[in-house]
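Visitor: Sequence and predicted structure are below.
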Amino acid sequence: MIIRTLHARRLRRRLLADGVLPGHVAVVMDGNRRWARQVGLDDPSLGHRHGAEHLQDLMDWCEDIGIRHLTVFVASADNLHKRAGTEVLNLMDHVERIVVPRAVGSARWRTHAAGRLDLLPDTTRHALELAEEETRDRDAGFDLTVAVGYDGRHELVDAVKSLLDSGKSIDELSATLTPDDIARHLYTAGQPDPDLVIRTSGEVRISGFLLWQAAFAELHFCDVHWPGFRYLDFLRALRSYSDSRGRR
């Protein structure tokens, strides 16, 4: 433990001294149930609670290192359709009781929601909308985007629909359409694209997460399950990013 702590301190100093740091990190927080089974918890769904609580650590790490934009993938639209109803309700309860209060309670952060909020229970949707409203006008230096009920392909469909409803004719759109036009209609409009996408739990795929936005992001896959993701793991992901961008 002491050796790990010393290594983390040295790595942090190196990154702050001469590293190339991302301005926006996105995280697929995967492996909550597998972590619960791994540590011997009787109820695997308790992993979701530990995972939700661990978000505060990630926010603190971003503050410490100076990463001002953070997006976290809490649940996909596919998760909401395929998982058992009790598990989904349990997860949404953690969003309402842990994720949102801690996000709102962190005075240095603004909160944003991304996804098909119409798929969420009314109480969860209301909690996220209220979090956005309460933090929108904060003089805060950090932005947290919570992706829940999210699907990158559906986001693009919704963006195109929104464009078509903007009042321009099909011919006019066809003649003038640019990538920036589409970006302005995404769920994440107004936020910068991620520089680094981290996925925990050993899965080497992005599962529809930020398909448009992450087109030029560095991807980092970590074998550690999300609740067990340590500060040292985070710093190693930043080092991987820095080394990759530094070579360019």
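Guide: All right, it came through fine.
Visitor: going forward, measure contacts between C-alpha atoms and count neighbours the same way
Guide: OK.
Visitor: do you know how far Leu16 is from Thr71?
Guide: 22 Å (Cα to Cα, to the nearest Å).
Visitor: Have a look at the two and say which one is more surrounded.
Guide: Thr71 (25 against 12; other Cα atoms under 10 Å).
Visitor: List the residues that contact the more buried one.
Guide: 24-27, 144-147 (Cα atoms under 8 Å, 6 or more residues apart in numbering).
Visitor: In a strand, it, correct?
Guide: Yes - applying DSSP: H, G, I helix; E, B strand; the rest coil, one finds Thr71 inside a strand.
Visitor: Could you grab the helix/strand/coil label for the closest residue in space to Leu80 that isn't next to it in sequence?
Guide: Closest residue to Leu80 apart from its sequence neighbours, by Cα to Cα, 6 or more residues apart in numbering: Val88 at 6.2 Å. At Val88 the chain is in helix, as set by three-state DSSP.
Visitor: Val88 - how many residues pack around it?
Guide: Count around Val88 with other Cα under 10 Å applied: 19.
Visitor: any idea how far it lies from Leu130?
Guide: 21 Å.
Visitor: what does Thr71 give?
Guide: For Thr71, the distance to Leu130 - Cα to Cα - is 18 Å.
Visitor: end-to-end on stretch 182-192?
Guide: 14 Å.
Visitor: same thing with stretch 41-48?
Guide: 12 Å.
Visitor: take the one below as the second:
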Amino acid sequence: MSFKEQIDTARLPKHVAIIMDGNGRWAKGKGKLRVFGHHNGVLSVRDVVEGAGELGIKYLTLYTFSAENWNRPKYEVTAIMELLISTINKEIKKLMESNVRLNTIGDIEMLPKKCYDELVSAMEKTAGNTGLVLTLALSYSSRREIVQAARAIAEKVEKGDLKVSDITEDLFAGHLHTAGMPDPELLIRTSGEYRISNYLLWQIAYAELYFTDKLWPDFRREDLYEAISDYQKRERRFGLTSEQVN
């Protein structure tokens, strides 16, 4: 029985987040430049997005480019930005056919203008789609996101638009980049690394974590199904006892 056949579609996680790690090591293992790994990683993105959509996942968020990634060699950053533009142009038709809505989180104003314009255009074109919401975390830093939210709330308090007593977890969450989205219930990281890397730190407070040794260019929809199958075998208690949950 395949992993897809093992999945109970009535108990799917609404939101799956993925740290797509291992492109560089995959390329190095083949005697290629890191950029080669990024190009092949796009094939994994395409397959996983299609698989998530077919399964009925509502939200899929991919850690595409972190704020720290700007510190990588200039040639690699440039290649990633060019790849992002070409990928958006190639995939927009497929996104429309699949009813996928493209979304972003992060400081996308830091992207090169051409990249920014293509991204905004693609989001506008897919804005009316009602299927899977595909969110790309670009120039994203969770710590920065949290600080920005705290600053925005503090400014509202300073102006008198909010009282300190108005500040709740829900209000704070509403000032994050992910406002309006459910928190991820499943976080997947590829490449055998066991860390969160400044990704959705507030949002994954109760997410199930799934780590795989597969490098991202080798990750496909069946691997996604395996992660979801594993997720469905876990007991999610949210601080309760097993007896209370059952």
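Guide: In hand now; what should we look at? The structure displayed is predicted, hence computed values, not measured ones.
Visitor: Superposed, what's their TM-score?
Guide: Overlay of the two chains. TM-score (TM-score structural alignment, normalised by the length of the second structure): 0.88; 236 aligned residues with a Cα RMSD of 2.1 Å.
Visitor: what residues are up against the residue with the largest distance to the centre of the second structure?
Guide: Computed with Cα atoms, centre = their mean, the residue of the second structure farthest from its C-alpha average is Gly160, at 34.9 Å. Contacts for Gly160 of the second structure (Cα under 8 Å, 6+ apart) come out as none.
Visitor: Glu87 of the first structure and Ser45 touch, don't they?
Guide: Yes - between Glu87 of the first structure and Ser45 there is a contact under Cα atoms under 8 Å: 6.9 Å.
Visitor: Strands of the first structure, residue ranges please.
Guide: 24-28, 69-76, 109-114, 142-150, 196-199, 218-221 (DSSP state E).
Visitor: want to throw the ones you listed into TSV with distance to Phe209 of the first structure?
Guide: Shown next, in TSV, are the strands of the first structure (distance: least, Cα to Cα, whole Å):
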stretch	distance to Phe209 of the first structure
strand 24-28	8
strand 69-76	7
strand 109-114	11
strand 142-150	8
strand 196-199	9
strand 218-221	12
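Visitor: among the ones you listed, which is nearest Ala103 of the first structure?
Guide: Among the strands of the first structure, strand 109-114 comes nearest to Ala103 of the first structure, with 6.5 Å by Cα to Cα.
Visitor: Tell me the counterpart of Arg143 of the second structure in the first structure.
Guide: When the first structure is aligned by TM-score structural alignment, Arg143 of the second structure is paired with Arg153.
Visitor: neighbours of that match, just the number please.
Guide: 14.
Visitor: Can you give me every residue that contacts it?
Guide: Here Arg153 of the first structure is in contact with 208, 211 (Cα under 8 Å, 6+ apart).
Visitor: let's see 7 Å
Guide: Gly208 (Cα atoms under 7 Å, 6 or more residues apart in numbering).
Visitor: Kindly report the same for the one 5 residues further on.
Guide: With contacts defined as Cα under 7 Å, 6+ apart, Asp158 of the first structure is in contact with no residue.
Visitor: how much space between it and Thr145 of the first structure?
Guide: Applying Cα to Cα to Asp158 of the first structure and Thr145 of the first structure gives a distance of 18 Å.
Visitor: likewise His185 of the first structure?
Guide: Applying Cα to Cα to His185 of the first structure and Thr145 of the first structure gives a distance of 16 Å.
Visitor: So if I had to pick from those two, which one is more boxed in?
Guide: For the pair His185 of the first structure and Thr145, the greater number of neighbours falls to Thr145 (22 against 19), based on other Cα under 10 Å.
Visitor: Enumerate every residue touching Gln213 of the first structure.
Guide: 193-194.
Visitor: Stretch 37-45 of the first structure spans what distance, first to last residue?
Guide: Using Cα to Cα, the two ends of stretch 37-45 of the first structure sit 9 Å apart.
Visitor: Would you mark the buried spots in it?
Guide: Of all the residues in stretch 37-45 of the first structure, those buried under the rule 16 or more other Cα atoms under 10 Å are 44-45.
Visitor: Verify the stated contact: Arg37 of the first structure with Pro44.
Guide: Yes - contact criterion Cα atoms under 7 Å: Arg37 of the first structure and Pro44 qualify, at 5.8 Å.
Visitor: Please go through the first structure and pick out the longest helix.
Guide: In the first structure, with assignment by DSSP state H, the single longest helix is helix 46-65.
Visitor: I'd say Val148 of the first structure and Ala114 touch.
Guide: Yes - in this structure Val148 of the first structure lies within contact range of Ala114 using Cα under 7 Å: 6.4 Å.
Visitor: More neighbours: these two, which one.
Guide: Per other Cα under 10 Å, whichever of Val148 of the first structure and Ala114 has more neighbours is Val148, with 26 against 21.
Visitor: For that one, list the residues it contacts.
Guide: 73-76, 114-115 are the contacts of Val148 of the first structure under Cα under 7 Å, 6+ apart.
Visitor: Map Arg184 of the first structure across to the second structure for me.
Guide: Checking TM-score structural alignment: Arg184 of the first structure goes with Gly174.
Visitor: Nearest residue to that match in space, please, no chain neighbours.
Guide: In space, Gly174 of the second structure is closest to Gly180, 7.1 Å off (Cα to Cα, 6+ apart).
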